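> got a structure for you, letters missing:
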């Protein structure tokens, strides 16, 4: 399997190759996520609560869900509702900052004004690093119709593939090619 971090560290991958692989990975992730969701739903409907299925690749077990439970999402709003609805004994009055002082710029000024001291109850949230976005990514069906993209996907997954000239037939499932490897075994993306 090609180790992407090593290829990048060794300077053996260009930005366009990295972009192409990122778009391919994004398409693969979408397909895998869709497949995972459907398979989970199917197995949830077909397994008994105490049943598990052991396969060569792993064990799938039924996981019992839980009932919905109430939880407090906004304590201040909940306290105000309680007070308005005759539940005064269930609330207590506390100091609460006025809205303007909770703004990031106002907190930054407070920290500066107080010698860099971080106020209680305030945290510095993690920033975000620069990144890239992928868009107009081909659907998995389009990737699978493109032999070059198929080979790249296989390489990303560490699947050895025979040379392009060894394609022998279509398998009748959406014209996906079947190739023979050096031992004569069929290779098909349907098996992944």
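Perfect, I can see it now. Fair warning: this is a prediction, and the values are worked out from it, not measured in the lab. Numbering: from 1, shown residues only.

> when you work out contacts or count neighbours from here on, use the C-alpha atoms and nothing else.
OK.

> quick check: next helix or strand after the helix ranked longest in the chain?
Determined from DSSP state H, the single longest helix within the chain is helix 15-46. Scanning forward in sequence from helix 15-46 by DSSP states H and E, the next helix or strand is strand 52-54.

> quick one on the thing from earlier: quick check: buried residues in the longest helix of the chain?
20, 21, 22, 23, 24, 25, 26, 27, 28, 44 (16 or more other C-alpha atoms under 10 Å).

> adding another structure so you can compare the two:
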């Protein structure tokens, strides 16, 4: 999905000059409280998917897909090339430095090579090298935009049914192509978001 600016009834009201500070403050406070609930729920759902799927497994539904991404271990990363080169030269690793200079060769910048050198010298730190943080497994999500969900009757119904268990304001399933009843737009609580 391309990242583009999202227009909502709130952003439209602001652009049209149909907003005042009291209304803006009320909406902001309500939405901030609501966003905390959404964030807690999405965090729990991502954790659940990581715990119940295999790395690189993709779960696909009508609303899109979620893919379990494998995290990464902490690994050494060169922070100061000159300091690393100097340490290598001073500690008998001259072959890992450029001849005539105290700069490491390209190979010496590889995290796997640095880890091997650390193991060889029985050290956990080398000047000029710091450890990049480990990354936990995560979930990448790809799906339609909210506007696409609202404008497609089948997606809207699927989202409405899925959101029933959240306790958050409900969306109406909307009118089907076959002419079934649709909720009045005024009663549709998500339209103000």
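Arrived safely, thanks for sending. The structure presented is a predicted model; accordingly, all values stated were derived computationally and were not measured.

> TM-score for the pair, please.
Overlay of the two chains. TM-score (TM-score structural alignment, normalised by the length of the first structure): 0.39; 106 aligned residues with a C-alpha RMSD of 4.1 Å.

> elements contacting the longest helix of the first structure?
helix 140-145, helix 147-157 (3 or more C-alpha pairs under 8 Å, 6 or more residues apart in numbering; DSSP states H and E).

> in TSV, list these along with mean neighbour count and distance to residue 78 of the first structure.
Formatted as TSV, those follow (neighbours: other C-alpha atoms under 10 Å; distance: least, C-alpha to C-alpha, whole Å):
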stretch	mean neighbour count	distance to residue 78 of the first structure
helix 140-145	16	47
helix 147-157	16	50
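
> among the ones you listed, which is nearest residue 16 of the first structure?
helix 147-157 (13.7 Å; C-alpha to C-alpha).

> and the closest one with helix 15-46, angle?
Interaxial angle, helix 147-157 of the first structure versus helix 15-46 (axes from the mean of the first three to the mean of the last three C-alpha atoms, to 10 degrees): 80 degrees.

> quick one: contacts for residue 20 of the first structure?
Neighbouring residues of residue 20 of the first structure by C-alpha atoms under 8 Å, 6 or more residues apart in numbering: there are none.

> what's the helix or strand for the spatially closest residue to residue 139 of the second structure that is not a sequence neighbour?
Nearest residue to residue 139 of the second structure, sequence neighbours excluded (C-alpha to C-alpha, 6 or more residues apart in numbering): residue 68, at 4.7 Å. Using DSSP H and E, residue 68 of the second structure falls within strand 64-69.

> what packs against that strand?
By 3+ C-alpha pairs under 8 Å, 6+ apart, strand 64-69 of the second structure packs against strand 58-61, strand 138-142.

> buried sites along the longest one?
When burial is assessed from 16+ other C-alpha under 10 Å, strand 138-142 of the second structure yields the following buried residues: 138, 139.

> which residues are contacting the helix or strand that it is followed by?
The element immediately downstream of strand 138-142 of the second structure (helix or strand, assigned by DSSP H and E) is helix 146-151. By C-alpha under 8 Å, 6+ apart, the residues outside helix 146-151 of the second structure that reach it are 155, 156, 159.

> all helices of the second structure, in order?
9-15, 21-52, 81-90, 111-120, 146-151, 153-163.

> let me know the angle separating the last one from strand 64-69.
Here helix 153-163 of the second structure runs at 60 degrees with respect to strand 64-69, directions being taken by the same axes, to 10 degrees.

> and the longest one, by the same measure?
Interaxial angle, helix 21-52 of the second structure versus strand 64-69 (the same axes, to 10 degrees): 60 degrees.

> and the angle for helix 21-52 of the second structure with strand 138-142?
120 degrees.

> now swap in the last one and tell me
Comparing the axes of helix 153-163 of the second structure and strand 138-142 via the same axes, to 10 degrees yields an angle of 150 degrees.
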